[in-house]
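Q: I need the structure of the sequence given here:
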Amino acid sequence: MPRQVDHEGRRRLIAEAVSRLADERGLEGVTLRDVAARAQVSMGAVQRCFRTKEEMLVFALGHISEQIMERVRARLLASPAQSAATALGHAATEIALLREEHRTEARVWLAFVAQAAVSEVLAHTLKANYSALQEAFTRLIEEAGQDADGAAPLDPRREARTLIALADGLTTHVLIGNLTPREAEEVLHAHLAALWG
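A: Got it, this is the predicted structure:
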């Protein structure tokens, strides 16, 4: 009887290998052969899961995005009674990847962002992720404004875009050592506090 293969599990295993290699070498250093070796599967197994390197990278980017969003959801579910403003603060802090335990993930995320500048497929994937995040942040900003008796920012969508850009920028500043994680969190929280006047 042929052995059953968990294809989705194998794809996630390969995505983790891509992430580890990208952290060490950047995306330009990720080869199918090295991914196979790191994931401890054959080259054929990698090629059965992904027809091209680009397809593999798109899946790995989606996998990382999923992990980040799962943390955001878990943090929001842990405290369902929190205000929309508090929920927005927690979500923004999670996506900024400022904590030490997320440093590897932050480096890999920025490697993907850099590669997306020259890869239309990766750019399309990132834009879809950012669009979904922007919608969620816009809703939270609108809800927080209602909670604050109408003191919402004039344009919740613009504020959501600004917050996402700020979170990404803070990720970069922490990674290069221009800001400490604590300083970056202070900047983020000052911005959030200013939203409500």
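Q: hey, let's count contacts and neighbours off CA atoms from now on
A: Fine.
Q: and the gap between the residue nearest to the spatial centre of the chain and Ala165?
A: By Cα atoms, centre = their mean, the chain has its centre lying nearest to Ser65, at 4.3 Å. Computed as Cα to Cα, to the nearest Å, the Ser65 to Ala165 distance reads 16 Å.
Q: and this one, so I can compare the two:
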Amino acid sequence: MPKVVDHNERRTRIAEALLRVAGEHGLEAVSLRHVAAEAGVTSGMVQHYFRTKDEMMAFALEVVRERSEARLTAAAAGLGPDPTPRRLLRTIVAEVLPVDEPRRADGRVALAFLAYTAVRPEAAAPLRADTAEMRAFVADRIRAGGPREGIDPDLAAVGLLALMEGLGVHLLGGHYGPDVALAALDAHLDTIFE
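A: So this is what the prediction gives:
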């Protein structure tokens, strides 16, 4: 009887190997050969599933996206059925920040992907769509939470997302620790909400 092969499991295994290589050595170290070695498969198997490095990168980016979305959904669900908009936004932003080793590994990969897509506009399309969706979600939560007078929810959403990215980069660089980053997040939320 022929062996049943789970192709999605193999693709995901290869993508996770790519993420480990990228997280430990940067995206410049990613090659079909390095990823195959990390996944414990042959280069031929990697090429069977991904004809090019760009195809492999696009799939890995989707894996990161799904993993991040699952983490954020779980964190939000942990707040109960009706959290305040401010509490929900704080939880989501804090969940994204690289304040522990698993999130630092994801943060390094995310930063590497951001640099990768900066010079590949076609690869950046999913990130742009995600950013637009997140910006709209955050702006809606700010509106629902009662912003301070004079606060434009759309601009405040852009600022909060930029703060999240900046805090993440500085945490990854070791410029300050999680306590300072979370205090800065709270202070920023205090400028938005009544």
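Q: from the middle of its chain, how far away would the lengthiest helix in the first structure be?
A: Scanning the first structure for the helix with the most residues, using DSSP state H, yields helix 120-147. Here helix 120-147 of the first structure is found 12 Å from its chain centre; the criterion is Cα atoms, centre = their mean, to the nearest Å.
Q: Then stretch 171-191 of the first structure?
A: Counting by Cα atoms, centre = their mean, stretch 171-191 of the first structure comes out at 17 Å from the chain centroid.
Q: So the spatially closest residue to Gly107 of the second structure that is not a sequence neighbour versus Gly173 of the second structure, what's the distance?
A: Spatially, and ignoring its direct neighbours in sequence, Gly107 of the second structure is nearest to Pro98 (5.9 Å; Cα to Cα, 6 or more residues apart in numbering). To Gly173 of the second structure, Pro98 of the second structure is 10 Å away according to Cα to Cα.
Q: What of Pro147 of the second structure?
A: Distance of Pro147 of the second structure to Gly173 of the second structure, given as Cα to Cα: 32 Å.
Q: Pick out whichever of these two has more residues nearby.
A: Using other Cα atoms under 10 Å as the criterion, Pro147 of the second structure and Gly173 rank with Pro147 on top: 20 against 11.
Q: correct me, but that one touches Glu194?
A: Yes. Here Pro147 of the second structure reaches Glu194: they are 5.8 Å apart, a contact under Cα atoms under 8 Å.
Q: The second structure: helices as residue ranges?
A: Using DSSP H, the helices of the second structure run over 7-25, 32-39, 43-49, 53-77, 85-96, 101-118, 121-145, 153-172, 178-192.
Q: Switch those over to TSV; also include distance to Met1 of the second structure.
A: Converted to TSV, these look like this (distance: least, Cα to Cα, whole Å):
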stretch	distance to Met1 of the second structure
helix 7-25	18
helix 32-39	26
helix 43-49	22
helix 53-77	31
helix 85-96	46
helix 101-118	40
helix 121-145	41
helix 153-172	50
helix 178-192	54
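Q: Number of residues surrounding the residue nearest to Gly107 of the second structure?
A: Neighbours of Pro98 of the second structure under the rule other Cα under 10 Å: 23.
Q: Distance check, it against Leu167 of the second structure.
A: Distance from Pro98 of the second structure to Leu167 of the second structure, by Cα to Cα: 9 Å.
Q: With adjacent residues omitted, what lies nearest to the residue nearest to the centre of the first structure?
A: The shortest distance from Ser65 of the first structure to any non-neighbouring residue, by Cα to Cα, 6+ apart, is to Asn129 (7.4 Å).
Q: does the one you found really touch Glu66, like I thought?
A: No. Between Asn129 of the first structure and Glu66 there is no contact under Cα under 8 Å: 9.5 Å.
Q: Now do the contacts for Arg38 of the first structure.
A: Ala17 (Cα atoms under 8 Å, 6 or more residues apart in numbering).
Q: Then the one 10 residues further on?
A: With contact taken as Cα under 8 Å, 6+ apart, Arg48 of the first structure is in contact with no other residue.
Q: Now do the residue nearest to Gly145 of the second structure when sequence neighbours are not counted against Gly78 of the second structure, distance only.
A: Distances taken as Cα to Cα, 6+ apart place Pro85 nearest to Gly145 of the second structure, at 5.1 Å, with adjacent residues excluded. Distance of Pro85 of the second structure to Gly78 of the second structure, given as Cα to Cα: 14 Å.
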